[in-house]
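In: sequence and predicted structure are below.
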Amino acid sequence: MSHETELKLSLTPAFVDALLHHPLLQQAEDQGSKTLFNTYFDTPDLALQRNRVALRIRRAGEQYLQTLKTQGHSLGGLHQRGEWEYPLAGPVLDLSLLPEGAWPVSLEQCLEKLTPAFTTDFVRHQWRLHWRDSDIELVLDQGKVLAGERTQVISEVEMELKQGQVADLFSLAEQLAQDLPLYVCDISKGERGYCLFLQQEPRDQAVPQLESDASHEQVYEQLFGYYLNGWQRHWEIYASTGLSRHLELVRSHIRSLIDVILSFAAVIPTPDKTVAQQLSLLEARLSGMLAFRTIQGLTGLEHSPLLKQERLNSREAWQQLVDEPWVGALLLQLSAWLVLKQWRLHADAEQQAQQAASFIGS
């Protein structure tokens, strides 16, 4: 088994050419492109999905690869998980290749029922580069998720840490995000495939359960991560569905994130003033896009011509906002702040003591 650590980002297809010609990639080792066809398997009652396990066969040319991925851990767009990969002679699963203990015990009786559930087919362009003290593989994936007649566009950038420091993944992403609208991506291709297959939206993240002996820092991390990930997820869902309630949830999570930063300011150093200003600006622009929702809620006249037009105007304003690199860069900066615990670099001795102290006992 290997453990992969990667940062997932989404990129609007209109900016792909700008990425391909970006100076950083011009200096990287271009390893070419290949078309990948991926079939994901599950039982009729989706036992693998319930256990947060993904099983697929990938075809690249005449080569086949069987991959099992565990749930792992995702925070701030950084995905860390275990995976088992084995070459196959053809497009048929061979579960005998998987080592004992790879499957959750609850799945062992379901393996004979596995059938194809959905596919993800895309062209992958791959680069290798040395950034700071790390060896990083960067890929651009362009294609589609397919489940029956339903499809969804894939336009993603993934950065996998081959050797080095997680901080360098964020540093590289932030450098690219100065010029390109790159967005931290929390919803995997597999999760998107299940959503298409089931014709439903991605599941909500679990509400954090705070331990009674949690420290100030632990509570801060959980709340900060909850609202940041919620912002990321609902931003992605709105991008694919256009449902305004998800844009309202983005605004709500941003407001709550600001509240967390301000509430803990005496104990946890705050990000720089530029971050606070950008969060407030972003919240204000989203509020402008959502003004029609207030009238809609009061009148119940969802199909009013005026409100229909305002909904279209809102979507256009959001698309303009998406194309502005500072928004994605802000998300990346906050994700790095959380994942790397960057507040520790700015805390004095008194704050360090307070961070370690019990939240409830103070």
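Out: Great, that's in hand.
In: going by C-alpha atoms from here, please, whenever you check contacts or count neighbours.
Out: Will do.
In: can you map out the strands along the stretch 151-300 of the chain?
Out: Using DSSP state E, counting those that start in this stretch, the strands of the stretch 151-300 of the chain run over 182-184.
In: and the longest strand seen in the chain, what other elements does it pack with?
Out: Looking only at the chain and at elements set by DSSP state E, the strand with the highest residue count is strand 115-131. Helices and strands touching strand 115-131, as assessed by 3 or more Cα pairs under 8 Å, 6 or more residues apart in numbering; DSSP states H and E, comprise strand 29-42, strand 134-147, helix 189-198.
In: chain center to the second one: distance?
Out: Right, strand 134-147. 13 Å (Cα atoms, centre = their mean, to the nearest Å).
In: against which helices or strands is it packed?
Out: If you count contacts as 3+ Cα pairs under 8 Å, 6+ apart, strand 134-147 packs onto strand 115-131, strand 150-163, helix 189-198.
In: relative orientation of the shortest one and strand 115-131 in degrees?
Out: In this case it means helix 189-198. Interaxial angle, helix 189-198 versus strand 115-131 (axes from the mean of the first three to the mean of the last three Cα atoms, to 10 degrees): 150 degrees.
In: who touches helix 189-198?
Out: Taking contacts as Cα atoms under 8 Å, 6 or more residues apart in numbering, the residues outside helix 189-198 that touch it are 40, 49, 54, 117-120, 145-148, 150-152, 154, 201-202.
In: next one for the comparison:
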Amino acid sequence: MATELELKLMVQSEYLKSTSEFLDEICALSQSKTTSRQATLSLMNGYFDTENATLMQAGIALRIRAVNQQFIQTVKTRGSNRVGMHARGEWEWTIPSDQLDLSLLDEVPLPETLKDMAWSRDLVEVFRTDFERQVWLIQEQDTLMEVVCDLGKVTSPYGEDAIKELELELKAGDETGLYRFALTLAKQLPLQVSTVSKAQRGVRLKQSTIEFPNKPHSSATALELATYWYEVWLVYWEAMFFMKDDVLIQPIRHSMTQLSRCLPKEFAKRLELLDEAYQAVLYTDGDLISGFASLKETGIVMLEVGQWLNNASHDTTH
């Protein structure tokens, strides 16, 4: 098993080319022999579950990926909770065809509800993802990361959803380097933090619902409340683009207000200024969603607050 730790960033269509060019430029100017542009991949993935989403409800994603005439079976778990990041257990096996080999799941510590394997009789391909993946290997100080730009779509009998995202996966070093490089990108291009996986996109097409974090208990600490409102902010932000509904800027602004009350003054001020920028967009005559998407400050503040919350959470558990 490997533990996958990554930051996922939303990229709107109009910024995809600029993002790729900027990453190419970083590679061209780097003094590191490790930093380089890798081969572009065309990836086809089938995700399997029961019609009742038994695996997804248990926090499991099961897929087969076809790449370079090879088939790879993968299991991912939700893993540990990391604010604004994806931290997941991951198991991968090369298999001879596009047929699942469920005997391999003996290596995976499945939840109790799945151990009898009764659900396996009802498995179907519930959705698929097809996308082109541009890949860069980036060495920044002590941090080695794989940066990928994915462009394609999720399809299912219930509809389709676009895939337009960057993923920064940690290969060596610690998450500070991930945040540092993500901030370098966000200061150059309007990118925002996303917590929605491709598997969640597929499930969302069927359920037509947005997945929110669990509400904190009435005795929650300021840090727990801050974490909750931060994640609500991210969920509403991504939902605004998925649903193409600029009305969602109102719950976005509300979650930012609630979040600011739980943070140090420096971050509260940053959120206040960001809210003023949103108000300015609301008074323009153009496409509001495009206007919100063009603001670099959103991604910068999301990353800086997310890093602070992760550090603060780490300090309270050690």
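Out: Nice, thanks for sending it over. Only a predicted model underlies this, so the values are computations on that prediction, with no experimental measurement involved.
In: would JSON lines of the helices and strands packed on strand 134-147 of the first structure with mean neighbour count and distance to N229 of the first structure be doable?
Out: Shown next, in JSON lines, are those (neighbours: other Cα atoms under 10 Å; distance: least, Cα to Cα, whole Å):
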{"stretch": "strand 115-131", "mean neighbour count": "19", "distance to N229 of the first structure": "24"}
{"stretch": "strand 150-163", "mean neighbour count": "19", "distance to N229 of the first structure": "18"}
{"stretch": "helix 189-198", "mean neighbour count": "19", "distance to N229 of the first structure": "15"}
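In: right, and those - which one's nearest Q354 of the first structure?
Out: Closest approach to Q354 of the first structure among these (Cα to Cα): strand 150-163, 33.6 Å.
In: the closest one aligns to what range in the second structure?
Out: Using TM-score structural alignment, strand 150-163 of the first structure lines up with residues 159-172 of the second structure.
In: work out the gap between that stretch and the centre of the chain.
Out: Offset of stretch 159-172 of the second structure from its chain centre (Cα atoms, centre = their mean): 6 Å.
In: also stretch 172-191 of the first structure?
Out: On the basis of Cα atoms, centre = their mean, stretch 172-191 of the first structure sits 8 Å off its chain's mean C-alpha point.
In: between the two ends of stretch 186-205 of the second structure, how far is it?
Out: Its start and end residues considered, stretch 186-205 of the second structure measures 29 Å (Cα to Cα, to the nearest Å).
In: that one maps to which residues in the first structure?
Out: Aligned using TM-score structural alignment, stretch 186-205 of the second structure spans residues 177-196 in the first structure.
In: now the equivalent of L78 of the first structure over in the second structure: how far from Q307 of the second structure?
Out: Aligned by TM-score structural alignment, L78 of the first structure pairs with M85 of the second structure. Using Cα to Cα, M85 of the second structure is found at 10 Å from Q307 of the second structure.
In: swap in E132 of the second structure?
Out: Going from E132 of the second structure to Q307 of the second structure by Cα to Cα gives 29 Å.
In: check E90 of the second structure too.
Out: Taking Cα to Cα as the measure, E90 of the second structure falls 23 Å from Q307 of the second structure.
In: neighbour count winner among these two?
Out: Comparing E90 of the second structure with Q307 by other Cα atoms under 10 Å, the one with more neighbours is Q307, at 20 against 17.
In: which one is that one nearest to, not counting chain neighbours?
Out: Y179 (6.9 Å; Cα to Cα, 6 or more residues apart in numbering).
In: contact partners for that neighbour?
Out: By Cα under 8 Å, 6+ apart, the residues touching Y179 of the second structure are L7, L303, E304, Q307.
In: with A39 of the second structure instead?
Out: Applying Cα under 8 Å, 6+ apart to A39 of the second structure gives the contacts Q134, V135.
In: ok, now N81 of the second structure?
Out: Applying Cα under 8 Å, 6+ apart to N81 of the second structure gives the contacts A87.
In: repeat that with 10 Å
Out: Counting by Cα atoms under 10 Å, 6 or more residues apart in numbering, N81 of the second structure touches A87, R88, N310.
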